[in-house]
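>>> Sequence first, predicted coordinates after that:
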Amino acid sequence: MKYRVLIVDDEALLVRTLSQAFRDAGYDVVTAGSAEDAKEILDSTEAFDLLLLDNRLPGKSGLELLGEVGKMPETRIVLMTAYDTDETYKESIRLGADLYLSKPFDLKALLSKASELVAKGAGA
């Protein structure tokens, strides 16, 4: 089974790096540069197995997007941020994030954790 991931970040280099890493790991990859673009993609396509979501985006934040889309039982959600705070962490978990990552993070560790999350989600 090939998993689908939506990567939402406005940092082009990080998007390219994550996209390549997840493609190499066998995922189908879709990207968006804003919460608004991501919402449009989420509303108009099949469910994703994994959502990698930056918090600080142009326009709406990642947390605002999480609040709009609500809990997505079929999708594991990773909130990424370079601006780590206890409030952001607590709010991300309350809104349904499965994992909270502070940037910079270890790419191999993210791929490993993502694999665990989507496998758990597929069994749910």
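Now that the structure is in, tell me what you want to look at.

>>> okay, CA-based contacts and neighbour counts for the rest of this
Fine.

>>> hmm, who's touching the lengthiest helix in the chain?
Ordering each helix of the chain by length in residues (DSSP state H) puts helix 107-123 first. For helix 107-123, contacts defined as C-alpha atoms under 8 Å, 6 or more residues apart in numbering pick out 3, 18, 21, 22, 25, 49, 50, 73, 74, 75, 76, 98.

>>> this is the comparison structure:
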Amino acid sequence: MDDKILLVDDEKGILTMLENLLNQEGYTQIATASSGNEALHLVENVAFDLIVLDVMLPDIDGFELCQQIRKITSVPILFLTALTGDLDKLMGLGIGGDDYITKPFNPLEVAARIRAQLRRQNLNKSSYVGQEEEILDFGVFTVHKSAGQLIVNGFDRHCTAKEFELLVFLCEHPNRIFTAQQLYEQVWGSALQGDEKTVVIHISKLRKKIEKDPANPGILVNIRGLGYKFVPPCKG
């Protein structure tokens, strides 16, 4: 497979295990880094398709490193860390992470999530090839699908890959209720038991970009006990 993957962890055993596992899955273009500075240097010089990132690194905090990486690329970042607290997860996803797996982990689950992320990303890339610009116009904001761009009140609002995919999916299915698990399966591409907090945090980040009052959302609405639905705003 042509996908380029970067594995960042200060535990050599984890790097070797994941690299061998991904090789068995058919991924051969894999780079590894055991420090933040080494990882940042690689990201600056190689166009990776996915990054697996530990938080507890010897030189740069993984959260800080994620923020620096986000200045360079919007490719999926999957946190793999021993930090299991909700605040840590909120931090990781809030600063640009696309998924969050805690140690100890099932290696097959990590491989499945990586595979799902890459498959979804490649499907999105292929669907845009030769496609005329498709714009979803909702008045206060527009979604430019092939450009991967969100414009809110005339201003470009940056989205991570998964934020944008989630928004596009909801915009293309207005007024339909989806559970957090259904959204995880549709957007993250995994039929495994997903982490509902991942979806909740991404919904919260999108609300801050498109809602007039994120604390009282009228577009990305939570239907208590059922799930989320996208309510198109009235134009005009």
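That came through, no problem. Please read all numbers here as calculations on a predicted model, not as lab measurements.

>>> Do you know the score for how well these two fit?
Remark: TM-score between the superposed chains equals 0.91 [TM-score structural alignment, normalised by the length of structure 1]; 122 aligned residues with a C-alpha RMSD of 1.3 Å.

>>> Grab the two from the contacts of helix 107-123 of structure 1 that are most spread out in space.
Farthest apart among the contacts of helix 107-123 of structure 1 by C-alpha to C-alpha are 21 and 73. That separation is 24.6 Å.

>>> Quick one: residues contacting the residue most central in space within structure 2.
Structure 2 has residue 98 as the residue nearest its centroid, 2.6 Å off, counting by C-alpha atoms, centre = their mean. Residue 98 of structure 2 makes contacts with 76, 77, 78, 79, 160, 161, 162, 198, as judged by C-alpha under 8 Å, 6+ apart.

>>> out of these, who has the most neighbours?
For these, the largest number of neighbours (other C-alpha atoms under 10 Å) sits with residue 77, at 28 neighbours.

>>> I'd like to know how far residue 32 of structure 2 sits from residue 18 of structure 2.
Counting by C-alpha to C-alpha, to the nearest Å, the gap between residue 32 of structure 2 and residue 18 of structure 2 amounts to 10 Å.

>>> quick one: the longest helix of structure 1 to structure 2 mean distance?
Following the fit onto structure 2, the mean deviation recorded for helix 107-123 of structure 1 is 1.1 Å by mean C-alpha distance after the TM-score superposition for structure 1.

>>> Could you measure from residue 83 of structure 1 over to residue 42 of structure 1?
25 Å.

>>> So these two - more neighbours on which side?
Set residue 83 of structure 1 next to residue 42 and count neighbours by other C-alpha under 10 Å: residue 42 wins out with 15 against 10.

>>> how about the helix or strand that one falls within: buried residues?
In this assignment (DSSP states H and E), residue 42 of structure 1 forms part of helix 35-44. Buried residues in helix 35-44 of structure 1, counted by 16 or more other C-alpha atoms under 10 Å: 35, 36, 38, 41.
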